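Asks: predicted structure and sequence below. I'll ask about it afterward.
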Amino acid sequence: MKLTRLAQIGAVAAVAALSLTACAANEGGTTPAATDSQAPSLTGTLNGQGASSQQVAVQSWTALFNQTNPDAVINYDPAGSGTGRESFLAGAVNFAGSDRAFKTDEIAEGGFGACAADSGLVEIPAYISPIAIIFNVPGVDALNLDAATVAGIFAGTITNWNDPAIAADNADATLPDLPINPVHRSDKSGTTGNFTDYLSANAADIWTWGSVEEWPAGVVGEAAEKTSGVVEAVKAGEGSIGYADSSQAGGISSVAVKVGDEFVEHSAEGAAKTLDASAIEDGRTEGDLAFKIDRTTTEAGAYPVLLVSYLIACEQYEDENVAALVKGFFETAVSEAGQETAATNAGSAPISDDLREKSLAAIALIK
């Protein structure tokens, strides 16, 4: 593959047609830093689908892949987390990207068409990113909001920008008498799941729908498809507010959320601090590194409105070459070089050395 095809990554196409958005290759099951110059490069094609939040990161991992495996191709369609998991379950793709891991009851039910019979899953937290709460309010460049106020806005109980709840934490802002237009995802979205998980964990008496990937029917707001749609809707509509992966929220005003006694702006460092305060869920297998994010942390500088996006694969594939390609691609993604290039291009938080070690041990199970 030639690097010029990276420009195609923004195009969403059907999996069956294989006109998907990113092309990538990999270095024979080793990380870039450890690649043996004499080792043969991998060949073949993988198909993946899932979280649009990972789009820029996949583009970055693609470039790194192609440095050592120019004849191996990975197609990735950023159609959304839910779609990616459904396609992986149906066996339509070889791997998935998702802003949440499969739930333990989903795994117990089985039926993963991408995998060999009785295979376990490998779920790797390869992409850690803050979710920016973005807004478009004339004359207002910055806002401080606590969780209850954010929940009230998206639940529809706070409907005007000069509401006393907003004014209380923004004494220096000139808040207009302007209706609030909350913008949410129309598609099934891991970003929505992570955002509503934050609302539910911190303001369950206001946001009463729990942690959901599909926006609840009847709840106020404008619906927009995928991250790009939310960003464009907020940009285009005065009085709008929405949520989006920070990699696609550049140049838009955003909210600082209250954590403990301070207001914290979204940042990769803040997201990483929140993950450091979190733990892997109980009941997970050796290769399943699914985190329970601590949304209520009061750690100084932590930003709890974040997503942890997973690369999801089978422990065992029917095709050994597919297994080798998946294994190598995942190793590239979690390598120090892979995490650094994603951080540079997507603004994500590099995983810690400890998590990298755990991730590589999980990836080693792929065969």
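Replies: Looks like it came in fine. Numbers count the residues shown, from 1 in each chain.
Asks: for the rest of this, base every contact and every neighbour count on C-alpha atoms.
Replies: OK.
Asks: just the buried positions in the one helix or strand E86 maps to, please.
Replies: In this assignment (DSSP states H and E), E86 forms part of helix 81-90. Buried residues in helix 81-90, counted by 16 or more other CA atoms under 10 Å: S81, G82, T83, G84, R85, E86, S87, F88, L89.
Asks: ok, second structure coming up, stack it against the first:
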Amino acid sequence: MGLLCAACASLLAWIWLTFAQGMFWRTDVRLPPRSAPGRWPSVAIVVPARDEAEVLPRSLPSLIAQDYPGEAEVILVDDGSTDGTGELALRLAREHPGLPLTLTSPGEPGPGWTGKLWALRHGIALARTAHADEPEYLLLTDADIAHEPDSLRELVAAATGSELDLVSQMARLRAVSVWERLVVPAFVYFFAQLYPFRRVNRPTGRTAAAAGGCVLLRTEVAVRAGIPDSIRQAVIDDVSLARAVRRSGGRIWLGLAERVDSVRPYPALGDLWRMVSRSAYAQLRHQPLLLAGTAAGLALVYLVPPAALLSGLATGHAATAWAGGLAWLLMAGTYLPMLRYYRQPAALAPLLPLTALLYLLMTVDSAVQHYRGRGAAWKGRTYARPSDA
């Protein structure tokens, strides 16, 4: 009887998620209508980079090669790299003529700053003071993100055509290895479930989020929102950035990318585990009760359906099997569009409960590492929770 009740609760949850959670599972939220502005605004592309020599040859040339009709430049902020990132960036700029590249270094982060935001602060400040007129837009993009030649032009056309202050695209992550195929599409699926893109894009909505790998931001609004100083302690900086912009009265937009890709490989489960666990507990505001609730919710929504179906079939309890099977079917059905977006086989859809279990374990591990003093660790740095900084 207990399993039947849990299966019915899971089925009701999936009915609500499917039809009342902002249609999060749809993958048709792409750049809004675009039209060429009468005058193309100036743009500074700011790239924070720490030990990125492995991916820079596949990403930086794509930024330098942007086919943009207006003024644009690339500012790469070398955040204390030890692998020759800065020297490589200069060599790539010589080998790939295009937009001018400026290399700079901010030194070690100030007290209470995360490394990426400290680098962005330095790069944005340089962009605003290097010329007589500060750039009208900032493109904040990660060092592992490759852009098609028209990416900047399309982002700016979307921002000006729809009067948006922030335009962010969720870059298509690499999904080549077995573990990437199992984990990566689900990562974006879970993100969209937490922050449904359609709700983010409502002018008067309360949901705010961005994808940190690709954010076009109006400079005037960045200054008004105090970016990045107002979010300097944020580990999940993209969501915090979008919230700051929305609080300042700015209009934001978030969707899936078509021509913006991450080239960073995550070949082993351990690589993906570290990517998720470094910030999972921060997403829960380091609250044990939120962790317990999240674990219970993940178990109810993702693990109960297959357990109920298999148990119901084994014991001949038809109601339990039906409730679990229908919930599992809705789960797999809503996952299919994301698998298609990532060009993955539909056969992976029924495996979503297994992926959810992995994410549950990653989240618990994130909390364990936090209490061991190793939470939010990334590339040799460990960040305290904001109240401790």
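Replies: In hand now; what should we look at? Model, not experiment: these values are computed from the prediction.
Asks: quick TM-score on the pair, please.
Replies: Comparison of the two superposed chains (TM-score structural alignment, normalised by the length of structure 1) gives a TM-score of 0.25, and 145 aligned residues with a CA RMSD of 6.2 Å.
Asks: that older thread, list just the nearest of the buried residues of helix 81-90 of structure 1 to Q55 of structure 1.
Replies: If you rank the buried residues of helix 81-90 of structure 1 by distance to Q55 of structure 1 using CA to CA, S81 comes first, at 11.5 Å.
Asks: name the SS class of the residue nearest to L46 of structure 1 when sequence neighbours are not counted, please.
Replies: Among residues not flanking L46 of structure 1 along the chain, I74 sits closest, at 4.6 Å (CA to CA, 6 or more residues apart in numbering). Under DSSP: H, G, I helix; E, B strand; the rest coil, I74 of structure 1 falls in the strand class.
Asks: that older thread, would you turn the buried residues of helix 81-90 of structure 1 into a markdown table with distance to H184 of structure 1?
Replies: A markdown table is the format used below for the buried residues of helix 81-90 of structure 1 (distance: CA to CA, whole Å):
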| residue | distance to H184 of structure 1 |
| --- | --- |
| S81 | 15 |
| G82 | 16 |
| T83 | 17 |
| G84 | 19 |
| R85 | 21 |
| E86 | 21 |
| S87 | 23 |
| F88 | 25 |
| L89 | 26 |
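Asks: out of the residues you listed, which is nearest to A279 of structure 1?
Replies: Using CA to CA, S81 is the member of these that lies nearest A279 of structure 1, at 21.9 Å.
Asks: so the closest one sits right up against F88, yeah?
Replies: No: using CA atoms under 8 Å, S81 of structure 1 is not in contact with F88; the gap is 10.6 Å.
Asks: could I get the full set of helices for the stretch 1-150 of structure 2?
Replies: Ranges of helices in the stretch 1-150 of structure 2, per DSSP state H, counting those that start in this stretch, are 2-20, 56-64, 85-95, 115-129.
Asks: out of these, which is closest to R153 of structure 2?
Replies: Checking those against R153 of structure 2 by CA to CA gives helix 56-64 as the closest, at 11.6 Å.
Asks: angle of that closest one against helix 85-95?
Replies: 50 degrees (axes from the mean of the first three to the mean of the last three CA atoms, to 10 degrees).
Asks: on that earlier part again, tell me which of the helices of the stretch 1-150 of structure 2 lies nearest to I145 of structure 2.
Replies: Nearest of the helices of the stretch 1-150 of structure 2 (CA to CA): helix 56-64, 5.6 Å.
Asks: which SS class is T192 of structure 1?
Replies: The three-state assignment at T192 of structure 1 reads helix, by three-state DSSP.
Asks: M338 of structure 2 is in contact with F187, isn't it?
Replies: No: M338 of structure 2 is not in contact with F187 according to CA under 8 Å; the separation is 10.1 Å.
Asks: pretty sure I45 of structure 2 sits against R128.
Replies: No: assessed by CA under 8 Å, I45 of structure 2 is found out of contact with R128, at 11.6 Å.
Asks: ok, those two, which is more surrounded?
Replies: I45 (25 against 16; other CA atoms under 10 Å).
Asks: isn't A148 of structure 1 up against S200?
Replies: No: applying CA under 8 Å as the test, A148 of structure 1 and S200 come out as separate, 9.8 Å apart.
Asks: among those two, which residue is more densely surrounded?
Replies: Of the pair A148 of structure 1 and S200, S200 is the one with more neighbours under other CA under 10 Å, namely 22 against 18.
Asks: how much space separates that one from N194 of structure 1?
Replies: Note on S200 of structure 1: its distance to N194 of structure 1, by CA to CA, to the nearest Å, is 10 Å.
Asks: following the chain past the helix or strand harbouring L272 of structure 2, name the next helix or strand.
Replies: Assigning secondary structure by DSSP H and E places L272 of structure 2 in helix 269-283. Where DSSP H and E defines the elements, the next helix or strand beyond helix 269-283 of structure 2 is helix 288-298.
Asks: in that next one, what counts as buried?
Replies: Per 16+ other CA under 10 Å, helix 288-298 of structure 2 contains these buried residues: L291, T294, A295, L298.
Asks: spatially nearest residue to the third one, not counting backbone neighbours?
Replies: Nearest residue to A295 of structure 2, sequence neighbours excluded (CA to CA, 6+ apart): L360, at 6.3 Å.
Asks: helix or strand for the one you found, which one?
Replies: helix 352-371.
Asks: tell me which residues of that helix come out buried.
Replies: Using 16+ other CA under 10 Å as the test for burial, helix 352-371 of structure 2 gives 352-353, 355-357, 359-360, 362-367, 369-370.
Asks: what's that helix packed up against?
Replies: helix 178-194, helix 269-283, helix 288-298, helix 318-341 (3 or more CA pairs under 8 Å, 6 or more residues apart in numbering; DSSP states H and E).
Asks: most packed of the ones you listed?
Replies: Among those, helix 318-341 has the highest mean neighbour count (mean count of other CA atoms under 10 Å), at a mean of 21.
Asks: so which elements touch it?
Replies: So helix 318-341 of structure 2, by 3+ CA pairs under 8 Å, 6+ apart, packs with helix 2-20, helix 178-194, helix 304-315, helix 352-371.
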